[in-house]
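Asks: I would like the atomic coordinates for the input below:
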Amino acid sequence: MIEILSSGALNSVQDRGRRGLLSSGVCRSGAMDIQALDVANALVGNDRDAAAIEVAAFPFRLRFPDRAAVAVTGAIAGARLAGRRLPPWWATEALAGDELTIDPPTVGARVYVAVGGGIDVPPLLGARATDLKSGYGGHEGRGLRRGDRLPLGPRSPGKLPDGGIGALPPPGRDVADRPLRVLPAAEWPEFSEAARELFVTEGWRVTAEADRQGCRLDGPELIRERRRELLSHGIVPGTVQVPPSGRPIIQLAEANTCGGYPKIATVIEADLWRLGQAMPGDTLRFAVVSRDEALAALGETAGWLDRLRSAAALYRVP
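Replies: Okay, here's the model as predicted:
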């Protein structure tokens, strides 16, 4: 059990989300930065589908009534356990009565807190993720509040070594200005050659209209050469739509499952974490890649995570 001492409505219980239900109108939900969630769970020995806390409103505080393993990953923020500062992307043992405090990030937007055993809220539609837009899943279908007590599942055998263990961020996270890799989407050919060139050469500013549903970008107008009415069609996290304003919208974890705006591109799954960590005012750039490159990027991250899990297991002591 852990107890929330200070929180905001944007902080919630999240896992990797609900998969395979988009055709039924159920959005993915889940962590905005699945890479950071995966690393946090790996460091404390949790299953990859274990639920953790996504922190997007700061400061955040919680108490451990009992001893527990805890990992903090994601955005670079000041994290202190029982007054001791934790390095970024770090896991350690919390003693009974210890408090964890996380201050506003200096880099990024969202921090992930995983606890050994995972947050053991009831699964719904195959996941423990909170859908804040629709108000279900997670802890009572809402953001966390002061006084909430969250149950934990059984933790892996052994404990973390004295001082804890850490991980370097996954491949590519150390390149701050790397373009978001995208695949051309269904309506890509309908945009003018000039618009397609602008899409991949211009810097796009993240506006204040950014949340778990999606983010609106500001920049030059993207013109379609062939204008036609579109029926609503399926969209996924990462879909880049262009409304009549000509400024792109990127769909994210709690996006609707269908929409009628033309789709110019789709951000590859391996790069979705960057949208989860983007702040209003940040500048995003795009680069078109092939399907094979997108799959290779996903495989690189998965292989890295497998190696991390194996290494973290070696550090757990009886």
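
Asks: every contact and neighbour count from this point should use C-alpha atoms.
Replies: Fine.

Asks: which residues are contacting the strand or helix carrying Val240?
Replies: Per DSSP states H and E, Val240 falls inside strand 239-241. Strand 239-241 is contacted by residues 248-252, 261-267 when judged by Cα atoms under 8 Å, 6 or more residues apart in numbering.

Asks: one more, so I can put them side by side:
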Amino acid sequence: MSFLVVEQIGPMATVQDLGRKGLHHAGVSSSGPMDIPSFRIANALVGNGENSAAIEFAGTGGSFSVVKPVRIAVTGGGVDIRLGKQRLLPWESYVLLPGDVLAIGALRDCVWGYLAISGGVDVVPVLGSRATHVRTGLGGHEGRRLQAGDRLPLGDASAGANLALRQPWRRSGGPIRIVSGPQDDYFSVETRRAFLKASFVVSPARDRMAQMLDGHVVHAEGAHDIVSDGTCAGSIQVPASGRPIVLMAERQTTGGYPKIATVATVDLPRLAQIPSGRTVCFASISQENAEELLIAERSALRQRLATLVEKPETYDVSGGLPS
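Replies: Next up, the predicted model:
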């Protein structure tokens, strides 16, 4: 069996796939990656299926070694990657051989990074997914964050070329787009207008469950408590403190705070990648527009993945030698 050995690791690294589906009614969160496009690109670069498990990390990656040759790729944003003395680039795949150490440093101008390994991280699925839900100790590697000394089993890797994106994957700019509700009627017209005009600061109080926003205080005239109802990724809850809370991948499935709006799915990875201390603002769009934007982005991503560029040297991962 092939393993990825964790030599050193950052504080927020977990095993993730695309998450658990269809279990919210049972109180089971979806989990999955914070930045789905970056996750999918990483898997494509090493020849994996889109739902193969990979490592998600925040801030700093770590160092890794293997017992058999594999292809690796790191995505998410700018980051220092080294294989011994060789400097590697993100958004490209490389061969990692036994005896070598892959070192992934600090991310630049983003928060979440992804390390994909050919064959995928082959931990045992729990409730149909390999994704880690840290707060409940579900899935992933022993239901927890990764730590130095972990040995992660890898699936069988097929031989193939090292690949790169023909063009960088760029996130859109401008305000974060939101859809009103579902409890926007708890907020006055003046409050909703002020919400759209205001600037918020991304707080350091953030994790895979939620992101706090500082700066402008939001008051719910209709009360800050509701009968708990379902949440979704991107729900913007407003508790009595007036500090908006944006629910993310590892969110709870229900909540008792009114939700003034929901971040459009197409912009949720962009919000997740904004470093703490940066300023964000919001723009309201219709649900129909949000759906159209997401469909367009998914189409663009499929086209990009279909046109990955083969790098000059190709490698047979089974033997670790140029082919």
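
Asks: just the TM-score for the two chains, thanks.
Replies: Once superposed, the chains reach a TM-score of 0.92 (TM-score structural alignment, normalised by the length of structure 1), with 312 aligned residues with a Cα RMSD of 2.0 Å.

Asks: now Cys110 of structure 2: how far from Met209 of structure 2?
Replies: 17 Å (Cα to Cα, to the nearest Å).

Asks: residues contacting Ala53 of structure 2?
Replies: Contacts of Ala53 of structure 2 (Cα under 8 Å, 6+ apart): 15-18, 116, 120-122, 130-131.

Asks: mind putting those residues into CSV with distance to Val280 of structure 2?
Replies: Shown next, in CSV, are the contacts of Ala53 of structure 2 (distance: Cα to Cα, whole Å):
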residue, distance to Val280 of structure 2
Val15, 29
Gln16, 27
Asp17, 28
Leu18, 27
Ala116, 30
Gly120, 35
Val121, 35
Asp122, 38
Arg130, 33
Ala131, 29
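
Asks: which of the residues you listed are buried?
Replies: Taking 16 or more other Cα atoms under 10 Å as the criterion, what is buried in these is 15-18, 116, 120-122, 130-131.

Asks: from the residues you listed, which land in strands?
Replies: Among the buried ones among the contacts of Ala53 of structure 2, the members falling in strands (DSSP state E) are 15-16, 116.

Asks: stretch 169-180 of structure 1: which residues count as buried?
Replies: Going by 16+ other Cα under 10 Å, stretch 169-180 of structure 1 has these buried residues: 169-170, 179-180.

Asks: redo these as JSON lines? Include distance to Ala278 of structure 1.
Replies: What follows is the buried residues of stretch 169-180 of structure 1, written out as JSON lines (distance: Cα to Cα, whole Å):
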{"residue": "Pro169", "distance to Ala278 of structure 1": "16"}
{"residue": "Pro170", "distance to Ala278 of structure 1": "17"}
{"residue": "Pro179", "distance to Ala278 of structure 1": "13"}
{"residue": "Leu180", "distance to Ala278 of structure 1": "12"}
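
Asks: can you tell me what Val288 of structure 1 aligns to in structure 2?
Replies: Superposed on structure 2 with TM-score structural alignment, Val288 of structure 1 falls opposite Ser284.

Asks: so which residue is dead centre in structure 2?
Replies: Met34 (2.3 Å; Cα atoms, centre = their mean).

Asks: mind listing the helices for the stretch 1-150 of structure 2?
Replies: Along the stretch 1-150 of structure 2, counting by DSSP state H, counting those that start in this stretch, helices occupy 36-45.

Asks: what's the separation between the alignment partner in structure 1 of Glu7 of structure 2 and Arg63 of structure 1?
Replies: By TM-score structural alignment, Glu7 of structure 2 lines up with Leu5 in structure 1. Separation of Leu5 of structure 1 from Arg63 of structure 1 (Cα to Cα): 7 Å.
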